[in-house]
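> Structure of the sequence below:
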Amino acid sequence: MSLRDVELKSEYRSLIDNVAKDFYIPLLKQAVTYKRAVGFFSSSALAEISKGILGLVNNGGTIQLVASPHLSDEDVEAIKKGYELREKIIENALIRELHGVNTEMEQERLNLLANLIADGFLDIKIALTEQNGEIGMYHEKMGIIADSEGNKVAFSGSMNESATAMTMNYEAIDVFCSWLDEKDRVTSKENAFTAIWNNTEPSIVTIDFPNVKEEIIKRYRRSPVIDVVREEFGDYVYISRKPSTCWISKPDYVKFYDYQIDAMISWENENYRGIFDMATGTGKTYTALGALEVLCNKVKSNLGVFIVCPYQHLVEQWVTDIKAFGIKPLICYSGYDWKKKYKSLISDFKLGVIKNFCVVTTNATFASENMQKEIDKLKGNVCLVVDEAHNFGAKKQLECMKEVFKYRLALSATLERHHDDEGTQKLKNYFGNKCIEYSLARAIKEDKLTPYYYHPIPIYLDDDELEAYNELTEKIIKILQNSKKDEPMPKLAETLLIKRARIIAGARNKLKALYEIIKERYVTENQILVYCGATTVENSSYIEGKIDEEEKRQIEIVVDMLGNNLGMRVSKFTSEENAAEREMIKENFADGTMLQALVAIRCLDEGVNIPGIRTAFILASSTNPKEYIQRRGRVLRKAPNKPFARIYDFITLPRNIDEPMHGSEYLNSEYSLIRREYERMEDFASLAENSSDAAKLQEKIDDFYKLNYIGGKDYGI
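Predicted structure coming up:
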């Protein structure tokens, strides 16, 4: 990027615009030189100049700052009468403006400036006017920012480098760009600054005060390495010019977006407890590891970390990222010989033999007696990080949310548990407030996820499927009518609900519709995913590594249909494949020549990262928002040469809406099914590039079922 890539306005006004975030920071991140005349010199001005400059420093850039001294009437009178040398009076006045530090934020920012002066990145000179023996203040406020390609932005106006000027006073700046027809204005500003800096501007005296710079270093420098600097206007900026000495350290290739930095700030402000509610595909893992680095710095690397994931393959994905941050984790789940190592690790930490540790494990292993018994012995700085935290609301995991974990972080695209308000509330009570809510809509708008086209494909149940669906519904209703509201759902009702969900997920007409669409449009295309009909990942009978026979049957039918009938290069992608097999399949899929399509189940719910997916066919008709939001988010991950994605969603209807109705009444259960499918379709369509396509289908469904007459009434289960 360069300065040309930053979207700029011709003027900024402080009470209308966020000048720091919208102007300074994005420009300085692309810059190699920053020349600034700021008005009066003060510690406040020094602190404010820090906005965005770490990007410039990481680019090998430099800053030149010209300021005017605050001279009292006594100072001016003393200079006139020659009581002392002029330079000494001004020097004393400058040092007088170096006030004490009031907040931790101010401390860190002045520490940064002191380090930049000491390391030669920042130079400061003082300017004042002198004419006919009279001393005056140099008040011009301007700046010139330049990048490595020679592009320059000049600005001038009434704004000082102070928090008050940027937020409270009504200040304004005008902006000029060298690549537009304003080049002469930019050149004029830069020439004026250069003349002032070199002390060649008539009637302006510019003086270097090395003693003042030494005083700044002496007063404000606290450490030679600044790992994190808080930005008052909502940014954390990481500086990588010196290696971090922290146990957890961000690799250079990882760059944080503003929203990730905001989350870290908020988590710290919440005393290192909170929830990262971030859309799938927006970097929850890196954000969490960045937050752990902030905490690690705070506690001087004396920290124990537990990272808990719902599934084994998620543990393995975390391990890769954890190692990149310089941590060697202990992996704990079945298949690893972890119990003795784990017990020794906890003992060594408790006795002070080691300062830190990181355990990565699954929900099931974390809840086991072997692991919890050692956790109960822990004291000190221990942090619990839970990925896909909505899964952590099950009873067994809730019992593991203990006070021994001083620091807590929950990660989830959708923390709310479907039909489990109590479990959701317990999660919120334990982990704390949301530190960020980064929605799918915002992620698409800010180009962190790919835009998409949504194609709802209506299919209908065959007569026997509809009959079985209605019979199961009646049985479920009877069971629930005889159970108490405050008690958990009876096991028999849960079993029947799963059977009913399988009817919808595996409806025969979905396969017919899938065959026709792929045959007509996608036989020669690649990077296709067909997501088969999982009932629910929160199914209590679900065992990782095993596929339900009904689900397996649908996968095999689709693989046979695409591979044998249509001659496509296809592979299944399920929890039955081991980690090595999955990685090979993902590589071949990303290449596009070895594999055209994946036929998968659960992987979109469980967190597998396959960013290359361009076209997704979702056969699973989930009514759980957590599930379908995650599935959509994983399809929308950014990838090279992927300007958009397409999602085909098979909308299951009780009857064929293109045929005339037989009979005048529908069962309430039919309306219930329509409502659930309708809600998902509405959600998907709301963010799609072609929302009108879904609206046409919705209108047809409305007309056929006369939905406008039934209002918001809840019809059955």
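> Please make it C-alpha for all contacts and neighbour counts, starting now.
Noted.
> how close does residue 614 get to residue 590?
11 Å (CA to CA, to the nearest Å).
> intersection of neighbour lists for those two?
residue 527 (CA atoms under 8 Å, 6 or more residues apart in numbering).
> okay, those two: which has more neighbours?
residue 614 (24 against 19; other CA atoms under 10 Å).
> Give me the neighbour count for residue 488.
For residue 488, using other CA under 10 Å, the count is 10.
> nope, residue 624 is what I meant
As a burial measure, residue 624 scores 14 neighbours (other CA under 10 Å).
> One more, please, to line up against the first structure:
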Amino acid sequence: MPLSELKIETEYRSLLTDISGEFLIPALREAVQYDRAVGFFSSTILSNTSYGIEGLVKNGGKIRLVASPYLTDDDIAAIKAGYKQRDDVIKSVLHKEMKEPENEFEQERLNLLANLIKDGFLDIKIAFCDNDSQVGMYHEKLGLITDSCGNTIAFSGSMNETNTAINVNYEAIDVFRSWTNEFENERVNKKRNAFTAIWNDSEPGIEVISFPELNEVIIEKYKKSDIDYNTFETVFPPVPTILKKRKTHSELPCRPDKPPFYDYQEEAIDTWASHGFQGIFDMATGTGKTITALGSIVRISDEFHGKLAVIIVCPYQHLVEQWVEDLEKFNISPIIGYSESTQKNWKNRLESAIRNQKLSVRGKDFFCFICTNATYSSEYVQNTISKIRGKCLFVVDEAHNFGARYLSELLNENFQYRLALSATLDRYGDPTGTKKLYDYFGDKCISYDLGRAIKEKKLTRYKYYPIIVSLNDDELNKYSNISKSMQKCLVKAKDGTYKLNEKGKKLAMARSRIVAASESKLQALLKEIGPYKDKYNILVYCGSASLPDYTRDKLEVYEEETRQIDAVTDMLGNKLGMKVSQFTSKENVEKRELLKSEFASGDNLQALIAIKCLDEGVNIPSIKTAFILASTTNPKEYIQRRGRVLRLAEGKEYAEIYDFITLPMPLGSSIYMTDESKNLTITMVKNELARAFEFSRLADNYVESNAMLDDIREEYGIEEEDYSFVEEFDYYE
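From the prediction side, this is the model:
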């Protein structure tokens, strides 16, 4: 069977999946080549290399193993001082690691390994860093598995070939498959080229050598008997206790040991349970809404002895994937539904799960289905979940979206148990939609705002720097002309307020784009980011004024929205020579995870230039400095963006936010504006101030930032109580 027909995930975590049983063994049984760089050399590494190897050997395959000697400070010092020859030191270290087998299982696997070396199936080389006589340890961990059809799997991550790494530590590996798509194939080729360069001793800074006598010592020490490769089976150790517990545990939700739950999370769960398992978690971004919700799922599952269906709905597919990672930590293997789901048979799984629960099939009382808003609203899903007859918990992430008319119509009254999650549940300018949410989900079980989160150190402190820019003459004329046209698009609503008709909303969108893409922001950014051109963990947010489309599984980036992000990318990458990458909905899940990893490590990537994707749930805690070029006028979105910048991360004492405030004219120049021109642009100023004062009020340097904002307020004659948010899509002043 070719590797392409196996179920290979893009990531494995050792305490959540049996990496050997679910990944390594099945893949190696179909392989003809196994290339592995494993970190430090040891007898345990040798013994664990035998996992799944019988299939590869029967296929006539080969194994190439690269390991590094574990050199102590004394070893390195001796080599540097010339007291001992380098090769002698390395030989001595390798011999020390050739320990006696700990049990009969390890003895039999080492016997197998010795036979593989003797019979030419396995070749071992030793790698170490050797740069200007500075000897160090080569510690890369990667693997490549290739089948007879040329399909290749590449994997890398924190896992060594040790019992502890595979079965006890919390290790993770990323997996790339050559047959899946261009991105994964490119990653496989890079890994293959890297290993080939190392194996052939052509990788700069790394020296790779063969020790013929090492093979002889391994054979002499560990070979106990000959092996018939046509009939042998690999010997595996007893299942470790932690895996045994996971495998024999019923397929019901349970809390992991980590992360610990905070008191406020426990109180939220208790309150929700006391309200009949209905309610709202109003929690600032970064305070653990998802984990609190998962704890709630465990609580209600325990209450009903696992006889429960759980439906979780998220706006977009990247949020679904983030949820899936956390669900697995709580012993929940969800059915994953959206257009590009890796579970191609998710519809069959969902139908089977509902049928099994209805028929009370033993061990099938609990199931979890997670999907996007778009998938949830599809006719298929609505028809299918209508067949659920047992107890059902309905969980909605970013629940403010369900106040929209077409989604609010899908708030199923048959779901007795409900949980809404949002940092900003109240829908600005939409009291009707807000009321629908409270009527359906019930009361707030917790209200944990951003100020409390910063005070209690669940989010990091920050400094806020408003950067004043202005429209040029052409932009100002266009903005004013659109404002005049919008005045003709007002219609009186039933509640007596005036709102924009559909044409007016499109005009408001066009007007917002003028503010978002003001040319003056690029030069201002170039000046402000200059001192940071050699620093890392930088986010540049290029906003968009388009409305989110929840009929799609992922956020879309439209052509007109790419101009600013492309210009910023060119400026930072080419003019300043920074290492940057775009981070948009165009990048697939795997590419995003790679970018997040490289961004966090700070090795190859200084800045992410983003658009849209931070509005709905993407978590990048390592952001230290954010340059926000544009924001929508919706407080929900810019409050969420700030919360994502403030997530805690190692080494992050505080965050910095540079917010570009757009005015009709440079500060101090409004005296030259006519009254008509001021009236046509006052909405812009009010909305910019609404956001700026909200950002400033919790900042460490709020005195300085408020002083600048007060200058704007006074110049435009705006009273303190009058700079609150004005919803352009509903009102016009």
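> After superposing, what score do the chains get?
After superposition, the two chains reach a TM-score (TM-score structural alignment, normalised by the length of structure 1) of 0.64; 476 aligned residues with a CA RMSD of 2.4 Å.
> distance of the residue in structure 1 sticking out farthest from the centre from residue 136 of structure 1?
Distance from the C-alpha centroid of structure 1, by CA atoms, centre = their mean, peaks at residue 81 (61.9 Å). Using CA to CA, residue 81 of structure 1 is found at 15 Å from residue 136 of structure 1.
> What of residue 78 of structure 1?
14 Å.
> which residues in the stretch 101-250 of structure 2 form helices?
Per DSSP state H, counting those that start in this stretch, the stretch 101-250 of structure 2 carries helices over the ranges 104-118, 163, 182-199, 212-222, 241-248.
> Could you look over those helices and pick the most buried one?
Mean neighbour counts were compared across the helices of the stretch 101-250 of structure 2 using mean count of other CA atoms under 10 Å; the top stretch is helix 104-118, at a mean of 21.
> how about that one, aligned to which bit of structure 1?
Residues of structure 1 offer no counterpart to helix 104-118 of structure 2, counting by TM-score structural alignment.
> So residue 534 of structure 2 is in contact with residue 578, correct?
Yes: at 7.3 Å, residue 534 of structure 2 counts as touching residue 578 under the criterion of CA atoms under 8 Å.
> Can you work out which residues contact both of these two?
Common neighbours of residue 534 of structure 2 and residue 578 (CA under 8 Å, 6+ apart) are residue 606.
> Looking at these two now, which is surrounded by more residues?
Taking neighbours as other CA under 10 Å, residue 534 of structure 2 and residue 578 compare with residue 578 leading, 20 against 12.
> Checking my notes, the more buried one in a strand, right?
No: counting by DSSP: H, G, I helix; E, B strand; the rest coil, residue 578 of structure 2 is not part of a strand but coil.
> Please name the residues that touch it.
For residue 578 of structure 2, the contacting residues are 533, 534, 572, 606, 607, by CA under 8 Å, 6+ apart.
> Look at the counterpart of the second one in structure 1 and tell me its secondary structure.
Matched to structure 1 by TM-score structural alignment, residue 534 of structure 2 sits across from residue 524. With three-state DSSP as the basis, the three-state label of residue 524 of structure 1 is coil.
> and which of the contacts of residue 578 of structure 2 is nearest to residue 66 of structure 2?
When these are ranked by distance to residue 66 of structure 2 (CA to CA), residue 606 comes first, at 31.2 Å.
> The counterpart of the closest one in structure 1: neighbour count?
In structure 1, the residue equivalent to residue 606 of structure 2 is residue 596, according to TM-score structural alignment. Using other CA under 10 Å, residue 596 of structure 1 has 24 neighbouring residues.
> ok, residue 596 of structure 1 touching residue 518?
No: contact criterion CA under 8 Å: residue 596 of structure 1 and residue 518 do not qualify, at 11.7 Å.
> What segments of the stretch 151-300 of structure 2 are strands?
Using DSSP state E, counting those that start in this stretch, the strands of the stretch 151-300 of structure 2 run over residues 152-157, 172-177, 206-209, 278-283.
> Nearest to residue 568 of structure 2, out of the ones you listed?
That would be strand 172-177 among those, by CA to CA, at 30.4 Å.
> Read off where the closest one ends up in structure 1.
Under TM-score structural alignment, there's no match for strand 172-177 of structure 2.
> Same check on stretch 292-299 of structure 2?
The aligned range for stretch 292-299 of structure 2 is 287-294, by TM-score structural alignment.
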